[in-house]
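1. just coords:
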């Protein structure tokens, strides 16, 4: 089956209290549990906002590893979910469940074909 990426940019989250986030966590966990039960779950996780960020750049002839993002941007990935579902409609259904549980928008993208092994 095709795999889809459901994701959000951190800037879409908005300002909320720690209590608000605490109320969302069980809802998000319930959706992940529902995905596992349905057999569509591949991976889900949020990214550390202040955690280490590294860039690997091969363009100088040697791979250069540096701290921080390669391109400065106002938006950055906040978290993601990967689901293995039959089609766009089912991917959108799960994106809606994730968006409702988290309380902020999600985008859905189809992964390209897997390279032949």
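-> Arrived safely, thanks for sending. Keep in mind that what you see is a predicted model, and the values were worked out from it rather than measured. Residues are numbered from 1 along each chain as shown.

2. rest of the way, CA atoms for contacts and neighbours
-> Will do.

3. what sits up against whichever helix in the chain runs longest?
-> Counting by DSSP state H, the longest helix found in the chain is helix 18-38. For helix 18-38, the external contacting residues (CA atoms under 8 Å, 6 or more residues apart in numbering) are 41, 44, 83, 97, 98, 101, 102, 103.

4. drop anything exposed from those.
-> 41, 83, 97, 98, 101, 102, 103 (16 or more other CA atoms under 10 Å).

5. show me where this protein has its helices.
-> 18-38, 88-102.

6. tell me the most buried of these?
-> With neighbours defined as mean count of other CA atoms under 10 Å, the helices of the chain peak in mean count at helix 88-102, which reaches a mean of 18.

7. spatially central, which residue of the protein would that be?
-> By CA atoms, centre = their mean, the chain has its centre lying nearest to residue 80, at 1.0 Å.

8. that one against residue 9, yeah?
-> No - with contact taken as CA atoms under 8 Å, residue 80 and residue 9 are classed as non-touching, separated by 9.2 Å.

9. as a quick check, tell me the outermost residue of the protein.
-> Most peripheral residue of the chain (CA atoms, centre = their mean): residue 61, 31.3 Å.

10. try this one side by side with the last:
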């Protein structure tokens, strides 16, 4: 079963990181990606630009509306994701616990619904 981890954190928590700190973060995430790949469960990942660079579009009520910035203003924003393929939610939770994002944010875990429709 495919699960996606949506990684949420407060960008203010990273405002004072130095280039050396960022390099360490990348190493930690690189090790996590390597572990997922070695276990044969890795599907995909991406690290997103800050929420303030987002553009939001809706066609609700037949009218196109484009908005600069995120859909909602919150302290915690979506910063990236991991997609993995594991047997069940318990296995997904075990991998989510190992994700570096869990140490300074929240991880929302969702099962894929592609096969449901």
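-> Yep, that arrived. Model, not experiment: these values are computed from the prediction.

11. now the contacts of helix 18-38 of the first structure in CSV, with distance to residue 65 of the first structure?
-> Below are the contacts of helix 18-38 of the first structure laid out as CSV (distance: CA to CA, whole Å):
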residue, distance to residue 65 of the first structure
41, 32
44, 26
83, 30
97, 37
98, 34
101, 36
102, 33
103, 35
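
12. just the residues you listed now: which is nearest residue 14 of the first structure?
-> Each of the contacts of helix 18-38 of the first structure was scored against residue 14 of the first structure by CA to CA, and residue 103 proved nearest at 9.5 Å.

13. distance of the closest one from residue 42 of the first structure?
-> 22 Å (CA to CA, to the nearest Å).

14. what of residue 23 of the first structure?
-> Relative to residue 42 of the first structure, and taking CA to CA, residue 23 of the first structure is found at 24 Å.

15. same question for residue 74 of the first structure.
-> Residue 74 of the first structure sits 29 Å away from residue 42 of the first structure, going by CA to CA.

16. between those two, who's got more neighbours?
-> residue 42 (15 against 8; other CA atoms under 10 Å).

17. OK, contacts around the more buried one?
-> 81, 82, 83, 84.

18. for the alignment partner in the second structure of the first one, which residues are in contact?
-> Under the alignment (TM-score structural alignment), residue 81 of the first structure maps onto residue 82 of the second structure. Shown here is residue 82 of the second structure, whose contacts under the criterion CA under 8 Å, 6+ apart are 4, 5, 6, 43, 44, 45, 46.

19. now render those as JSON lines, adding distance to residue 32 of the second structure.
-> Converted to JSON lines, those look like this (distance: CA to CA, whole Å):
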{"residue": "4", "distance to residue 32 of the second structure": "15"}
{"residue": "5", "distance to residue 32 of the second structure": "13"}
{"residue": "6", "distance to residue 32 of the second structure": "15"}
{"residue": "43", "distance to residue 32 of the second structure": "13"}
{"residue": "44", "distance to residue 32 of the second structure": "12"}
{"residue": "45", "distance to residue 32 of the second structure": "11"}
{"residue": "46", "distance to residue 32 of the second structure": "13"}
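
20. return the closest of those residues with respect to residue 58 of the second structure.
-> Distances from residue 58 of the second structure to the contacts of residue 82 of the second structure, taken by CA to CA, are shortest for residue 6, at 21.6 Å.

21. now do that closest one against residue 84 of the second structure, distance only.
-> Here residue 6 of the second structure is placed at a distance of 12 Å from residue 84 of the second structure (CA to CA).

22. for residue 92 of the second structure, same thing?
-> Distance of residue 92 of the second structure to residue 84 of the second structure, given as CA to CA: 8 Å.
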